[in-house]
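> coordinates only, sequence not included:
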């Protein structure tokens, strides 16, 4: 009988069979919010949003340091402004961990950076895109405040421009921060206005993609401010299913209208008409996107639009209107 030792050694040399990898599952909202938030009165909720309240719970012991490092690396990539040039600084934020917001924030950053010549001056704060854990800093109130402070250090407030894109679920008191079952908070119009004014950031394009986001328009409007919201202050916006690639507003405004070499006002008009058509198709109550263009906006917008790419880029992702078809 032949020895079986050579066969045994050969089998031992083979790589061990690895267990099948489980598909990544992004964070989900399955637990009630912390008791302090759940028991808050409407007035207390507004006060918390005005203060930029953020609550974290049940985080791993290494979370805070890892998040600090992610944010530090991201802020370090921002380039200083160029004297004599109207530079745009793009801050694109997905405040909720539902992957639709992570995907939208990432692509909005690309579109806005290309449109407004902001390569090297763009930062994205967002959760997972649904494929893997996010390598980006979180879109939390604290991270937004740090990013705004760093941008303010680098920009010339009399020459340069902030372009802020925020996408999340919304409420009558502002935009909501919710990372799975661990992170909670909100930013109100008053809080955002306080931060921007404290940094002297008055030349700004603010784009808010959320339900009720019209609440930001009256408080943040100003002579040098352009602001566009996905909905009126008393209306919902649509397309925010976690599995979507875009919200209705993000798809119409960013993924289509802003990709074209047309003025901002024309892009808003195109997007509003597109959204209204989708809402009619789905028998949805109109979201009524809002806008405000300050009287001095053209002093910074005209130089930026003069440097826009001359050709359009192609939309990406699944059309948001497909969500009307159901599962």
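That came through fine. This structure is a prediction, so every number in the text was calculated from the model and none was measured. Numbers count the residues shown, from 1 in each chain.
> switch to C-alpha atoms for all contacts and neighbour counts from now on
OK.
> Going by neighbour count, which residues of whichever helix or strand residue 151 is part of are buried?
Using DSSP states H and E, residue 151 sits in helix 141-154. Going by neighbour count (16 or more other Cα atoms under 10 Å), the buried part of helix 141-154 is 141, 143, 144, 147, 148, 149, 151, 152, 154.
> Equivalent analysis for stretch 197-204, please.
In terms of neighbour count (16+ other Cα under 10 Å), stretch 197-204 has its buried residues at 201, 202, 203, 204.
> Specify which member of the residues you listed is nearest to residue 160.
Ranked by distance to residue 160 (Cα to Cα), the buried residues of stretch 197-204 are led by residue 203 at 7.0 Å.
> Enumerate every residue touching the closest one.
157, 158, 160, 161, 162, 224, 225, 297, 300 (Cα atoms under 8 Å, 6 or more residues apart in numbering).
> for comparison:
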């Protein structure tokens, strides 16, 4: 091949360059990386975010592994949170279990409030660009706090309460609820390492907007016992917790849940307005009756009859408040809720002579092995009633000294230790580990209601004597029905309260018996006898 002279090479070089410039650019693909490596990296990052959440729960500053994360990481933390809550729910609830729709709402509300708290932290700490990373870390911290801090503390609170250490239990409960504030402060320290006062302010604001709403939002576990399935397994004549849906009968009424809740203050105000001043010169009886389950008429029948009985035979007319959950009385009676119970007891205490008068609280509903009284009116997500709830509601101002507390529910013996003291008599329809009987859609009154209210208290004005008679009657009825495991009603008393009740009983005039009749379907009480 002939060689070109230098003079010829230069034009050829320019021609080659021009040709090269006009050629299309062909992109070169980067080396293919197996998708599994991407997944491994995502999982590694998610694990690091979880560790950051644990660090925040332990009050250590997170290392910021979520700083480049987007909404995908937040939803990954949400999935982890849901799985953890499912595990906790399954481990703390009895069979048969169900996934609670209201529990899902609680989970989503918690997630949204955590997202709001994270956004506030990011804004106040001037790190708005990494809001999703802050939110992912905060949600991981929420999960860690619930598992590592609040769950163990709640177990300890229950044990302390069972042992009567209410002060210690109260402080530990408060510590568990406030731990979220400490975790938020740890996250703020990651965002602004050198501005501790500003971090504390940001954490306090985020805590306020994410924690305070739980004073009004009902907390429902993600997994809870399936009461309808339980009812199918239990003895149909038993009084254990059954379904919370309304029975299908003519008394089932449609209602607007929001309107009903907004109507409660006026209903309570109207009910309290019926209370009359005490009669001077003698001990007065004041009665608060509470029918918790709205799915069966038997509980409404019982409190309406108790209202009639105590007003007519025991001089309590004008001294009664009835709280009940039933479709037939939504416009005439306040709901049986923990909030209304607090209001009712405070109103009664304000009209009593707290050292002379006697309070009788009558609670009737289903009960659980965990010693909770069922409070239900489908579809409202009402809080259940625990022994501690009742004890707290009884802390009125002024304080009521003399009390008779009647709990008619399965396993109600579990309420005794919390509620009994030297000036209180506690009566329960069953032992702590036993069911009671006589409820159901076909029943008009429970075994205990019939024996104690309808029969015994129509024959005597002595409450201890009425209990003794009722207990014997119930045992006989259970034997006749072929029930081998008897309910064994319980009474916890003291010489002080019995002397007080004896003095009050002697002051009562002789009155005719009040026959039992079920409440009608129009929201009124029993159709026999004089009204309240």
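Received it, and whenever you're ready, just let me know what you need. The structure presented is a predicted model; accordingly, all values stated were derived computationally and were not measured.
> How alike are these chains, TM-score-wise?
TM-score of the superposed chains, computed with TM-score structural alignment, normalised by the length of structure 1, equals 0.77; 286 aligned residues with a Cα RMSD of 3.2 Å.
> Filter the contacts of residue 203 of structure 1 down to just the ones in helices.
Cross-referencing the contacts of residue 203 of structure 1 against helices under DSSP state H gives residue 300.
> want to throw the contacts of residue 203 of structure 1 into CSV with neighbour count and distance to residue 284 of structure 1?
Output for these, formatted as CSV (neighbours: other Cα atoms under 10 Å; distance: Cα to Cα, whole Å):
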residue, neighbour count, distance to residue 284 of structure 1
157, 17, 41
158, 12, 43
160, 24, 39
161, 27, 35
162, 24, 33
224, 20, 34
225, 24, 30
297, 17, 33
300, 20, 37
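> how about the contacts of residue 203 of structure 1 in CSV, adding distance to residue 71 of structure 1?
CSV is the format used below for the contacts of residue 203 of structure 1 (distance: Cα to Cα, whole Å):
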residue, distance to residue 71 of structure 1
157, 23
158, 27
160, 23
161, 22
162, 19
224, 29
225, 27
297, 31
300, 29
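> Stretch 228-248 of structure 1 maps to which residues in structure 2?
Aligned by TM-score structural alignment, stretch 228-248 of structure 1 falls on residues 427-447 of structure 2.
> for the matching stretch, which positions count as buried?
Applying 16+ other Cα under 10 Å to stretch 427-447 of structure 2 flags 427-441, 443-447 as buried.
> now swap in stretch 123-133 of structure 1 and tell me
Buried positions in stretch 123-133 of structure 1, judged by neighbour count with 16+ other Cα under 10 Å: 123, 124, 125, 126, 127, 128, 129, 130.
> now for the fifth one: what does it line up with in structure 2?
I take that to be residue 127 of structure 1. Using TM-score structural alignment, residue 127 of structure 1 sits opposite residue 325 in structure 2.
> That match reaches residue 289, doesn't it?
No. Contact criterion Cα atoms under 8 Å: residue 325 of structure 2 and residue 289 do not qualify, at 11.4 Å.
> Hmm, residue 311 of structure 2 is touching residue 318, no?
Yes. Here residue 311 of structure 2 reaches residue 318: they are 7.5 Å apart, a contact under Cα under 8 Å.
> Can you tell me what residue 79 of structure 1 aligns to in structure 2?
Alignment note (TM-score structural alignment): residue 79 of structure 1 maps to residue 276 of structure 2.
> Next up, identify which helix or strand the nearest residue to residue 252 of structure 1 once chain neighbours are set aside is on.
Distances taken as Cα to Cα, 6 or more residues apart in numbering place residue 271 nearest to residue 252 of structure 1, at 4.8 Å, with adjacent residues excluded. Assessed by DSSP H and E, residue 271 of structure 1 sits inside helix 264-281.
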